[in-house]
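Chemist: When you get a sec, could you give me coordinates for this:
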Amino acid sequence: MFRLKLFGSPSLEGPEGRVEGRATQRHRLGLLAILALATDRGVARERVSGLLWPDAGPDQGRRLLSDSVYRVNQAVGGEGVRTEGESLRLDPDRIDSDVARFRAALARGDLREAVAVHAAPFLEGFGIPGAVEFDRWVDAERQRLTRELGQALEGLAEGAADDPASAAIWWRQRGALDPYSSRVALRIMESLAAAGDRAAAVQHAAMHSTLVREDLGLEPDPEVARLVAALRIAPASPVQEGPAPEERPGTEGVRTDPDAPDRPSAGGETRDAPAPARAEPPAPIAERAPAARSPLRGVAPVLALLAVGAAVAVWWSGRSAPAPVGPTSIEARLPLSLVVLPLSDLSPDPEGEWFADGLTDEIITRLSTVPGLRVIGRTTSFAFKGRGVDARALGAQLGVDAVLDGSVRREGGRLRIAVQLIDATDGFQLWAETYERAEADAFALQDQIARATVARLVGSAIAPPAAPPPEADPTAYNAYLAGRFEWHRRTQPSLLAAVDHFERAVALAPTYARAHAGLGDARAVLGFYDYLPPSEAFPSAAASAQRALALDPDLPEPWATLGYVALYHEWDGAAAERAFQRSIELGPGYSTAHQWYANLLYAQGRFGEAEREMRIAQELDPLSLIANSALGWVLYYAGEHERALAQLASVAELDPDFELVYLWRGMVLEELGRTAASLEALRLATKRSPTGIARAALARGLAKAGRRAEAQTLLADLEAEHARGYAPTFEIAKVYEALGQPEEALRWLERAYDERSHSLVFLEVDPQLVGLRSHPRFRTLVERVGFAGSGADGGPP
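Modeler: The predicted model follows:
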């Protein structure tokens, strides 16, 4: 039996795992989706080919459809797609779909099963370039299935009328489907109030009213305001009294230190305020209002990208049935999610910022290894640095359950670190502690803070893996933190500075695994951005990563680096995939590993999988410029140009100076034939960062626009630069291709091969090389590189 997944990103899985290759290219997944939603009579062949290949003539459309049916049936080992006269239908005994299971559960009245199966929107993020009618069909079916899901959720909520806490959970899931419905908002409020949580009911009313006013320009139903007024004057229920402060679950034995962070909790309450009564399990992330709606004072530009990843909440939490009802704390919510805000630097030394930032980064890294705990990535965390953001607003915006906040002070060889853990749903403090240690204990402290945080969130049953004994003295550890601080800035000078810091850490502490890992990371990225010749950057990166794993085989970062080197220098896709998967297994919250794995997938033409991995990276670190930009890059390679433009535009809203946005935007616009806009974007990219790649892209754009003299001037500069040291040969080849000189372009590609240019893994998917693909020398080069790809999704068979 093969299982067809259509809720979320589509896929086909068999007894031996996911089906890859031609059978699951974009058009063939579309074919399976159309048939999965058909009646038992099937769908007319003409209807299917018209949806999938609208620009093909009748004969060509019929051939493409027949080939797709053949490819699918070949993959499933039989007639998964049956031909019955002029109609096609799925054989349910060979291919079972989640949509069929959803509707079967509805038919037999098993609403919980139906809700559990409908785990994400139908064909989320999926489309077929140029197939407008198919996209309309998807939208219509998605709306129909969502209505059916809503009816199931309402049935569950109504069935739980005698259990208001459980009813509130079902109603809130229903509200997530239509946050503008005042009818549903009122039912959520009534259930929360009946469960004894009037504060949550009033808070939901405020969020709903803001959504309706800001998004629709309308006033909410007056009944919402009337219910809020009634809740505010109603007497408190004696049954729902909350515990005294010292009895708040999860805070027993925590001392209140005068030097702990003294920022007021949400709403202005002090950290020692008593908790409100909480009768129902706190709502899982998926039940909250859409993230980008609640205002955060002073950080609106920072939050511009959150709407891009609106599906993050559903992806992480799923749609589980309500837990048993009773007095609960944050421990009741699984999976849990957390954001670690940058530690405030209170040190007298103005140069100490890197230490506070590095310690924050290490705490994030440690927490990211905990199974079941979703930790927001570093880039997003640091977007809120020094902003004094309200914890409840962060909870709503990022979809997190808790916020870890604090400060660090270094003076006279001593450390004083104060931290507090805040419940993001109500703004109350779960735990606070102050640590005073010698600076030599910094390494152990970050592990102690991570373990204490997890213990307060989920108890002692789950905790980070025990950290190995510190292999570094304080000076080496400080050098490592300084290296990570520079590595995250990702400029050529900062990466070179990072190498210096990591090398110093290694020299001081040769058995310090994380320092070796950092050195490998820095050298690998220097090679990717062509800041160093590949032959210099990648082998040394691999050596550092291997040394790190010899010292600590469970570090996720060096595994990702080995995958990076296997992909870009050794051109070994299988080895790269194994390394990336091992990194993700060890550190599921390490967003960089997901991003680099996505690079491998789209280099192999596995665009659907690449988009999924890149979205995971984005969800783990929703404000990461590189993760969000790289998603646009994946969409560009997949031929989804309008979606790529929209994605890159979102990144530009976040940071108008991020040069990669303009570089990739220029490439997308070139594919769309918008020459003037493309050149403008490429000039902006070159102005912001005149790297060899940016200048080569501009030269290519000028050549395509017929401005040969300008293109040749830039090209001459790049060739002179290459003669003096190094310039990206792969990009120079593409300039010659645009100038109509294929032989010279191929000569430069062959030179790129001699230099082991990392870009050669994209030979068969780079749209700027289409004009060379049929050339015998190009085919020979592809064979010499030997990088296994599976062909682009939706392309010709």
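Chemist: going forward, measure contacts and count neighbours with C-alpha atoms only.
Modeler: Noted.
Chemist: helix/strand/coil for residue 416?
Modeler: Put simply, residue 416 is strand when judged by DSSP: H, G, I helix; E, B strand; the rest coil.
Chemist: cool, residue 463 as well?
Modeler: coil.
Chemist: wait, what's in contact with it?
Modeler: 370, 451, 454, 455 (C-alpha atoms under 8 Å, 6 or more residues apart in numbering).
Chemist: my guess is residue 478 contacts residue 355, does it?
Modeler: Yes. In this structure residue 478 lies within contact range of residue 355 using C-alpha atoms under 8 Å: 6.8 Å.
Chemist: Let me see the contact set for residue 371.
Modeler: Taking C-alpha under 8 Å, 6+ apart as the test, what residue 371 contacts is 462, 588.
Chemist: Quick check: which element contains it?
Modeler: Following DSSP states H and E, one finds residue 371 outside all helices and strands.
Chemist: Next: residue 102.
Modeler: Using DSSP H and E, residue 102 falls in helix 98-107.
Chemist: now do residue 410
Modeler: Residue-wise, residue 410 maps onto strand 402-411 under DSSP H and E.
Chemist: Could you list the residues in contact with that strand?
Modeler: Counting by C-alpha under 8 Å, 6+ apart, 260-261, 337-348, 352, 356, 391, 394-395, 415-425, 439 sit against strand 402-411.
Chemist: do the same with stretch 434-448
Modeler: Identification of contacts with stretch 434-448 by C-alpha under 8 Å, 6+ apart yields 257, 259-260, 359, 362-363, 366, 410, 413-419, 467, 469-470, 473-474, 477.
Chemist: Show me where the stretch 1-150 of the chain has its strands.
Modeler: With DSSP state E, counting those that start in this stretch applied, the stretch 1-150 of the chain shows strands at 2-5, 11-14, 17-18, 43-44, 81-84, 87-90, 95-97, listed in chain order.
Chemist: Proceed likewise with the subsequent sequence, for comparison:
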Amino acid sequence: MNTRRLIGLLVLAVFATWIGLRGCMSEPPPPVEAPQPVREAFHAAKPLRTTIEIERAEEDDETDARWLERELRYLLLRGQMRLASAEATETFALRIEIGADREHARLRLIAPDEVIEREQTIPIGKTRLENVQALASTLPSFLHASHASQEWAAFLGTSDPRAYDTYLRSAAELFGPSAQGLTRPVVSRAGARTIERLESLTRAQPRFARAWAALAIAYLSMGGADVTSLSELAESAAERARLLDEGLAEVYAALGVVDLRRNEWIAAQDRLARALSMDSALASAAEGLACLYADAGHLKRSLRLAELAVKLQPRNAGANECLAYASIGTASKDAAEDFVPNASVARVQALAAFLQGDTRAAGRLLRRTMPRAEFEIWASPTLQAAANRRLIPDALRAITQAANDGYIDAATEILCGAALKQPEFVFNRLARLAREGSHTPLRVLWLPNAEFLRKHPRFETTISAAGLMSFWHGSGPPDVCTSEPDVYGCNVRIDSARE
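Modeler: Just a heads-up that it's a prediction; the model follows:
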């Protein structure tokens, strides 16, 4: 009996042990899957980059791509969308694909991980105005841009296809990559035709604000003997545009350049900065602000803006010149060795070489960028006088005659005087420009090795007459004060309210 009980207990113990071991040996439950990360969703406050792809578009067809890129950017900015740079990759992208028939477009919103968040195909009509009107009607809802006006088509300014085409043609010349800029205006038949075209357009479409703004820029792009009158016409056209539409960045860029020409530094800075805040890729605003800072002695600030303007408009003579001054003044590169096929830039670089005593480098720069006949008129006498001081009076007469005959402008005349280290000649020319009400190119005063100008008794008079002291109260003293603290203006008190 006891034996049976013992055997039963033993069997029960073995069974219990087996049950326990089985529980220990069983496979663990599968792990709980981690929740999928929530994908980033687009909303209208996020930065957006844009691309346009046109099937079978000709490589150099301006009407097929670049005009539409400018208009798309304009619409998005007016719709209060944030635009990212083309180089930004970790942002949402709006891709517009236009088919070979040119009558349909596919809109795609692509997330940073290349997933298509939404897409839509729309008819876009046959004319360029119909193309953009279709986009203007679709984009607010497609991008969920409820924070801005839903009537983006009103931003185009006209419903006349011919007027719109005329405007686009002029805008390509004034705002495109081949534009010549505003701070170094030149006389040209193409510029005169652009002005005539826009004047005719504004007469036919007096409420077309964008045409008035473009006309203001066109006036400022034209050089010649009557720059003062052209500036007044530009101001009038810009004010007319502003009355019609206060949201045009080009208006404030034009008004800022007019203020700069009148040495109204604070007003110019405010307007140009406002234009650039409205459109960070507006070359005319970047150019104007870069040259303002170059004239005011803020070469470090000028450098970044000049680089932006030149990137947007590689042929912009004024932006290239101010970039040359800023590069030399900040020692960002050896300007004497960098060959730039632009006459005004080469003259600035030649001046820097003259001031360093490198007459040979200056001669190379001047010979490479000007006709031989013109070189012999004023550049050759300047080079000879730099090597032989006794020839300076003859060189100054040749330079003055070249300016009177129209071979060089006042800025180049001043450069030549500085190259020969003739401060009286330089300050006389600056004073003459001030009396004529013309903008005085003070940037020459801030170059390295130009201490003879900053130490001259007339330096203080010139700076005071130009009104720079009041500007420095808000923006701070010129950069040269770091190494030359005794220069006039370095002890200016900064207005904390404006700072």
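Chemist: just to revisit the earlier point, give me the subset of the contacts of strand 402-411 of the first structure that lies in helices.
Modeler: 356, 391, 394, 395 (DSSP state H).
Chemist: How much space separates the first one from residue 347 of the first structure?
Modeler: Going back to what we said before, that points to residue 356 of the first structure. 9 Å (C-alpha to C-alpha, to the nearest Å).
Chemist: who's more crowded, those two?
Modeler: residue 356 (25 against 18; other C-alpha atoms under 10 Å).
Chemist: Quick one: residues contacting the closest residue to residue 381 of the second structure other than its chain neighbours.
Modeler: Residue nearest to residue 381 of the second structure in three dimensions, not counting chain neighbours: residue 395, with 4.9 Å by C-alpha to C-alpha, 6 or more residues apart in numbering. Applying C-alpha under 8 Å, 6+ apart to residue 395 of the second structure gives the contacts 378, 381, 382, 384, 385.
Chemist: The last one looks like it's in a strand, true?
Modeler: Read that as residue 385 of the second structure. No. Per three-state DSSP, residue 385 of the second structure lies outside any strand segment and is helix.
Chemist: Wait, it touches residue 391, no?
Modeler: Yes. Between residue 385 of the second structure and residue 391 there is a contact under C-alpha under 8 Å: 4.7 Å.
Chemist: okay, these two: which has more neighbours?
Modeler: residue 385 (19 against 15).
Chemist: And residue 534 of the first structure, what's its match in the second structure?
Modeler: Aligned counterpart of residue 534 of the first structure in the second structure: residue 227 (TM-score structural alignment).
Chemist: what about its match, distance to residue 261 of the second structure?
Modeler: As judged by C-alpha to C-alpha, residue 227 of the second structure and residue 261 of the second structure stand 10 Å apart.
Chemist: Comparing the two, which residue is more hemmed in?
Modeler: residue 261 (22 against 17).
Chemist: My read is that the more buried one contacts residue 439, right?
Modeler: Yes. With contact taken as C-alpha under 8 Å, residue 261 of the second structure and residue 439 are classed as touching, separated by 4.5 Å.
Chemist: So which residues of the second structure form strands?
Modeler: 48-54, 92-98, 104-110, 116-123 (DSSP state E).
Chemist: got JSON lines for the ones you listed, with mean neighbour count and distance to residue 350 of the second structure too?
Modeler: Compiled in JSON lines, these are given as follows (neighbours: other C-alpha atoms under 10 Å; distance: least, C-alpha to C-alpha, whole Å):
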{"stretch": "strand 48-54", "mean neighbour count": "18", "distance to residue 350 of the second structure": "41"}
{"stretch": "strand 92-98", "mean neighbour count": "22", "distance to residue 350 of the second structure": "45"}
{"stretch": "strand 104-110", "mean neighbour count": "20", "distance to residue 350 of the second structure": "50"}
{"stretch": "strand 116-123", "mean neighbour count": "14", "distance to residue 350 of the second structure": "54"}
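Chemist: Run a quick neighbour tally on residue 140 of the first structure.
Modeler: By the measure other C-alpha under 10 Å, the count of residues near residue 140 of the first structure is 12.
Chemist: again, but for residue 306 of the second structure
Modeler: Residues near residue 306 of the second structure, counting by other C-alpha under 10 Å: 31.
Chemist: How about residue 81 of the second structure?
Modeler: Residue 81 of the second structure, neighbours per other C-alpha under 10 Å, totals 21.
Chemist: With the one 3 residues further on instead?
Modeler: Applying other C-alpha under 10 Å, we find 17 other residues in the vicinity of residue 84 of the second structure.
Chemist: now do the one 3 residues further on
Modeler: The burial metric for residue 87 of the second structure, expressed as a neighbour count using other C-alpha under 10 Å, is 8.
Chemist: That one and residue 384 of the second structure: what is the separation?
Modeler: Distance from residue 87 of the second structure to residue 384 of the second structure, by C-alpha to C-alpha: 48 Å.
Chemist: Look up how far residue 629 of the first structure lies from the residue nearest the centre of the first structure.
Modeler: Taking C-alpha atoms, centre = their mean, the centroid of the first structure lies closest to residue 618, which sits 2.2 Å from it. Residue 618 of the first structure is 9 Å from residue 629 of the first structure, where distance means C-alpha to C-alpha.
Chemist: All good on my end, thank you.
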